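A.B. asks: this one's structure only:
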């Protein structure tokens, strides 16, 4: 008679011909943990079929502009766990957080000081900062890929008939002193998409779908490890209950109300406006 342990042993043994040692390690651990889960929970045939149907529906929901599997990984905390497992070795480096499911299109190249808000119906805001190495040296030519939702909580790829392509996105190059700046609107909290399998899962578990207001960044520079991160709006809702567990205290920044006409003219925004300062520190590769 085949026992549960025997089934697991046979499945693991089937990998003995795998040439890639890391692939063999990963698949071995995956089989053992999945089998242990099924045995521990006494998984029924009906539940297994429901899980297969859920994963199938998750894949079928993915498109060129929507990644439901990343969203699923996010709400299960797996994305944030992978970020944590691969955390930086230099403690002063800017902390990383999740990529999210909407980095689906290429950000348009923009000049320093340009706006990424092509619609202009939100509260004006300027984001400035400096990109440095861990030893404090500025990193001229650092590249910053930024993207955010509009003031109503939607990304451009979610509303192709409403928002122009590239709205809320920009690819910037830091100046000779590592400085960057761009104009935008103050981001707002928003719900992740709930019209697919992930939304069904959240509803079944009694969880809300909201993310606190934030702007995404991927920052890179020659000789340094890129960082994927956010800047979160201090004082906003859901900072303590982010649906994807991505908030880190060091990434929460003030979007300071600013009433300085001369500074507004310098930045090219109406007065008053909000000003967020976000300095980034990269780790040497």
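C.D. replies: In hand now; what should we look at? Quantities reported herein were computed from a predicted structural model and do not represent experimental measurements. Numbers count the residues shown, from 1 in each chain.

A.B. asks: switch to C-alpha atoms for all contacts and neighbour counts from now on
C.D. replies: Noted.

A.B. asks: so residue 28 is in which element?
C.D. replies: Taking DSSP states H and E as the definition, residue 28 sits inside helix 21-41.

A.B. asks: ditto for residue 216
C.D. replies: Going by DSSP H and E, residue 216 is in strand 214-220.

A.B. asks: Alongside the first one, take a look at this:
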């Protein structure tokens, strides 16, 4: 133990964890040590490079706040978030696919009645959403809790608006007895993820763009079913094949239809262009 070198140190660290009381923690930490050490040996990591890595992670932590999670953004842009989703949420062919949670969900969004407007004054062309939530066998899922959030026409979420004192573009609904959900929001647009922090530095250094294709977020929870966290994407978006966080799935591309004016699905007359989205969410059976 007094003459550890680059070839024997991994075994020495693993030996120190031999008495770990949690088998799962021991498995995770042991694999982490092995892969980190192999990585350092493979790239012949220098002290200056490792110091720069520590500085990067420190800056990532400093950029986090109650309204921004830079570590989630880092995980998303490295594809780790989507990998973990894929490992943990393999779906049957009938069920709606899951995708990344993202860094802009907020607990305690306003609870609205079906048909209400979630925009809260956010800029954007009107979008009327009509959706259904059902189980894998076709049964309607009544009283499901549906959390919805989206960016405005300029690509910003409410938590990115300094000084904004009210929620915009987010709400919580409950489906009706037939599993139906309908509300008004704004037409989603493509937007860049925040690049004013360490993640932005990383994207620039690796010559990657920061854009996400236009989408609306949904989180659906109901007793007896797995919680579904997903997006619905616009099919005409130029970034569908290069999403900065690797979250696009073909099955999640929705049918966004547009009209120049006329009567909207809620019976209101729209003097300008408006849009509609119909989508069916299918939940997997589960304990939650």
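C.D. replies: Sure thing, it's come through. Quantities reported herein were computed from a predicted structural model and do not represent experimental measurements.

A.B. asks: what separates the strand holding residue 216 of the first structure from the chain centre, distance-wise?
C.D. replies: 8 Å (Cα atoms, centre = their mean, to the nearest Å).

A.B. asks: right, and the helix or strand after that strand?
C.D. replies: strand 224-225.

A.B. asks: now that next one: how far from the chain's centre is it?
C.D. replies: For strand 224-225 of the first structure, the distance to the chain centre is 18 Å (Cα atoms, centre = their mean).

A.B. asks: what's the mean deviation for it versus the second structure?
C.D. replies: Superposed on the second structure, strand 224-225 of the first structure shows a mean distance of 0.4 Å to its aligned residues (mean Cα distance after the TM-score superposition for the first structure).

A.B. asks: against the second structure, where does that strand fall?
C.D. replies: Mapping strand 224-225 of the first structure onto the second structure (TM-score structural alignment) gives residues 225-226.

A.B. asks: for stretch 4-19 of the first structure, same thing?
C.D. replies: Using TM-score structural alignment, stretch 4-19 of the first structure pairs with 6-21 in the second structure.

A.B. asks: contacts for the matching stretch?
C.D. replies: Stretch 6-21 of the second structure has contacts (Cα atoms under 8 Å, 6 or more residues apart in numbering) with 1, 4, 26, 30, 33, 34, 37, 41.

A.B. asks: same thing with stretch 103-110 of the second structure?
C.D. replies: 67-70, 72-73, 147, 149, 157, 159, 167, 170-172.

A.B. asks: ok, the aligned partner of residue 196 of the second structure in the first structure to residue 276 of the first structure distance?
C.D. replies: Mapped onto the first structure by TM-score structural alignment, residue 196 of the second structure lines up with residue 195. Distance, residue 195 of the first structure to residue 276 of the first structure, by Cα to Cα, to the nearest Å: 33 Å.

A.B. asks: which of these two has more neighbours?
C.D. replies: Applying other Cα atoms under 10 Å to residue 195 of the first structure and residue 276 shows that residue 276 carries more neighbours, namely 20 against 9.

A.B. asks: Can you list the buried residues in whichever helix or strand comes after the helix holding residue 28 of the first structure?
C.D. replies: Next along the chain after helix 21-41 of the first structure, taking DSSP H and E as the criterion, comes helix 45-61. For helix 45-61 of the first structure, the neighbour count (16 or more other Cα atoms under 10 Å) marks 54, 58, 61 as buried.

A.B. asks: wait, the first one sits on residue 197?
C.D. replies: Yes. With contact defined as Cα atoms under 8 Å, residue 54 of the first structure counts as touching residue 197 (6.6 Å).

A.B. asks: neighbours of residue 280 of the second structure, just the number please.
C.D. replies: Residue neighbour count, defined by other Cα under 10 Å, stands at 16 for residue 280 of the second structure.

A.B. asks: before we move on, what about residue 129 of the first structure?
C.D. replies: 16.

A.B. asks: what sits against it?
C.D. replies: By Cα under 8 Å, 6+ apart, the neighbours of residue 129 of the first structure are 179, 180, 181, 277, 278, 279, 280.

A.B. asks: before we move on, which element is the residue in the second structure that it lines up against in?
C.D. replies: Under the alignment defined by TM-score structural alignment, residue 129 of the first structure is paired with residue 131 of the second structure. Secondary structure from DSSP H and E places residue 131 of the second structure in strand 126-135.

A.B. asks: what does the following helix or strand past that strand correspond to over in the first structure?
C.D. replies: Note on strand 126-135 of the second structure: by DSSP H and E, the next helix or strand toward the C-terminus is strand 145-149. Aligned using TM-score structural alignment, strand 145-149 of the second structure spans residues 143-147 in the first structure.

A.B. asks: what's the matching stretch in contact with?
C.D. replies: Outside stretch 143-147 of the first structure, the residues that touch it by Cα under 8 Å, 6+ apart are 103, 107, 168-174, 215-221.

A.B. asks: how close does it sit to the second structure?
C.D. replies: Average distance, stretch 143-147 of the first structure versus aligned residues of the second structure after superposition (mean Cα distance after the TM-score superposition for the first structure): 0.5 Å.

A.B. asks: Any buried residues in that stretch, and which?
C.D. replies: Neighbour-count burial for stretch 143-147 of the first structure, counted by 16+ other Cα under 10 Å, picks out 143, 144, 145, 146, 147.

A.B. asks: cool, stretch 223-240 of the first structure as well?
C.D. replies: 224, 226-234, 237-239.

A.B. asks: Could you find the closest non-adjacent residue to the most centrally placed residue in the first structure?
C.D. replies: Central residue of the first structure (Cα atoms, centre = their mean): residue 99, 2.6 Å from the mean position. Excluding the flanking residues, the one nearest residue 99 of the first structure by Cα to Cα, 6 or more residues apart in numbering is residue 228, at 6.4 Å.
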